[in-house]
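Asks: everything below, folded, please.
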Amino acid sequence: MYFAVIINLYSRRVVGWAVSNRMKRDLTIKTLDMAVGLRNSSKGCIHHTDRGFQYCSGDYQKRLKRHGFLLSMSGKGNCYDNSMVETFFKSLKVEVIWRQKRAIRGQAEGAIFQYINGFYNPRSWHSSLGGKSPLAFDRRDA
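Replies: Prediction:
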């Protein structure tokens, strides 16, 4: 199972995510579409990714430009560039994936949905947000 996520680095909120049995560009496009739908406006937002083939694809790049994102990609071999996303993935694996065996993809997707929308965004506190959750921080800034 493959997983893609877009995190708003300002609020630490997961704004887009998708799960697939294959790592293809449609996985990341689905994630981007969710993020754009949630955020209303992306004009001028910086979209940072690693150099994965799915993020470099022409379809993905065109979609980013159409929505007005400023593009940013990690430097070659720079493993620290996406530390926020890597930290999220580690937490997801520890809290959800490794704790329970899931027989079907649908069950895993449900558990991931519950983790993001039931815990991570509304309740997990972040020291960088003054001890607030991503949703609470977003509400304060709205």
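
Asks: please count neighbours and contacts with C-alpha atoms only from this point.
Replies: Will do.

Asks: would you mark the buried spots in the helix or strand where Arg63 lies?
Replies: Assessed by DSSP states H and E, Arg63 sits inside helix 58-66. Buried residues in helix 58-66, counting neighbours by 16 or more other CA atoms under 10 Å, are found at 60, 64.

Asks: packing partners for that helix?
Replies: helix 25-39 (3 or more CA pairs under 8 Å, 6 or more residues apart in numbering; DSSP states H and E).

Asks: alongside the first, I'd like the structure of this one:
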Amino acid sequence: MYCCAVLDAFSRRIVGWSIDSKVDATLVVNALDRAIRNRRPPAGGIVQADHGTHFTSWVFGEKVRSSGLLPSFGSFAEGLDSAMMESFRSFMQTELLDREKWKTRVEPANAIVDYIEISHDGQRRH
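Replies: Predicted structure coming up:
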């Protein structure tokens, strides 16, 4: 199971997310699409992503550009480019995923949705 999340650097909230059984361009496009619907960013906003094939895919780049946003991929081996997202993933791993033994894939998927929408964005001070 894979989770892709879009973090708004200004508010530090997760504004879009997607969960799927495989990591591909569809996973990241769905997360970005949800973020765009939720946030309605103005033209010229920047989408920071890493150099993974799903983020450098034609369909992801086309989604970014057709939404009036600008893609940014940062530098290779530059940890500060994705520090906020890595911090979120680390907290989710230690506060949620490592604390239970999951019987099905649906259980952690539901828990991740609750974590994002209630614990991380609703309760955590940003």
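
Asks: contacts only, for Arg120 of structure 2.
Replies: Careful, residue 120 of structure 2 is His; it's not Arg. 13-14 (CA atoms under 8 Å, 6 or more residues apart in numbering).

Asks: on the three-state scheme, His48 of structure 1 is what?
Replies: Following DSSP: H, G, I helix; E, B strand; the rest coil, the label given to His48 of structure 1 is strand.

Asks: and the aligned partner of it in structure 2, how far from Ser11 of structure 2?
Replies: When structure 2 is aligned by TM-score structural alignment, His48 of structure 1 is paired with Gln48. Noted for Gln48 of structure 2: a distance of 15 Å to Ser11 of structure 2, by CA to CA, to the nearest Å.

Asks: what does Phe76 of structure 2 give?
Replies: Counting by CA to CA, the separation of Phe76 of structure 2 from Ser11 of structure 2 is 26 Å.

Asks: host element of Ser87 of structure 2?
Replies: Secondary structure assignment for Ser87 of structure 2, by DSSP H and E: helix 83-95.

Asks: which strands and helices sit next to the helix or strand that comes right after that helix?
Replies: Using DSSP H and E, the helix or strand that directly follows helix 83-95 of structure 2 along the chain is helix 106-114. Helices and strands touching helix 106-114 of structure 2, by 3+ CA pairs under 8 Å, 6+ apart: there are none.

Asks: quick check: Met73 of structure 1 touching Thr49?
Replies: Yes: with contact defined as CA atoms under 8 Å, Met73 of structure 1 counts as touching Thr49 (5.0 Å).

Asks: mind checking the end-to-end distance for stretch 43-50 of structure 2?
Replies: In stretch 43-50 of structure 2, first residue to last residue: 21 Å (CA to CA).

Asks: hmm, who's touching that stretch?
Replies: Residues from elsewhere that reach stretch 43-50 of structure 2, judged by CA under 8 Å, 6+ apart: 55, 64, 67-74, 81-82.

Asks: can you rerun that using 10 Å?
Replies: Stretch 43-50 of structure 2 is contacted from outside by 6-9, 28, 32, 55-56, 61, 64-78, 81-82, 85, using CA atoms under 10 Å, 6 or more residues apart in numbering.
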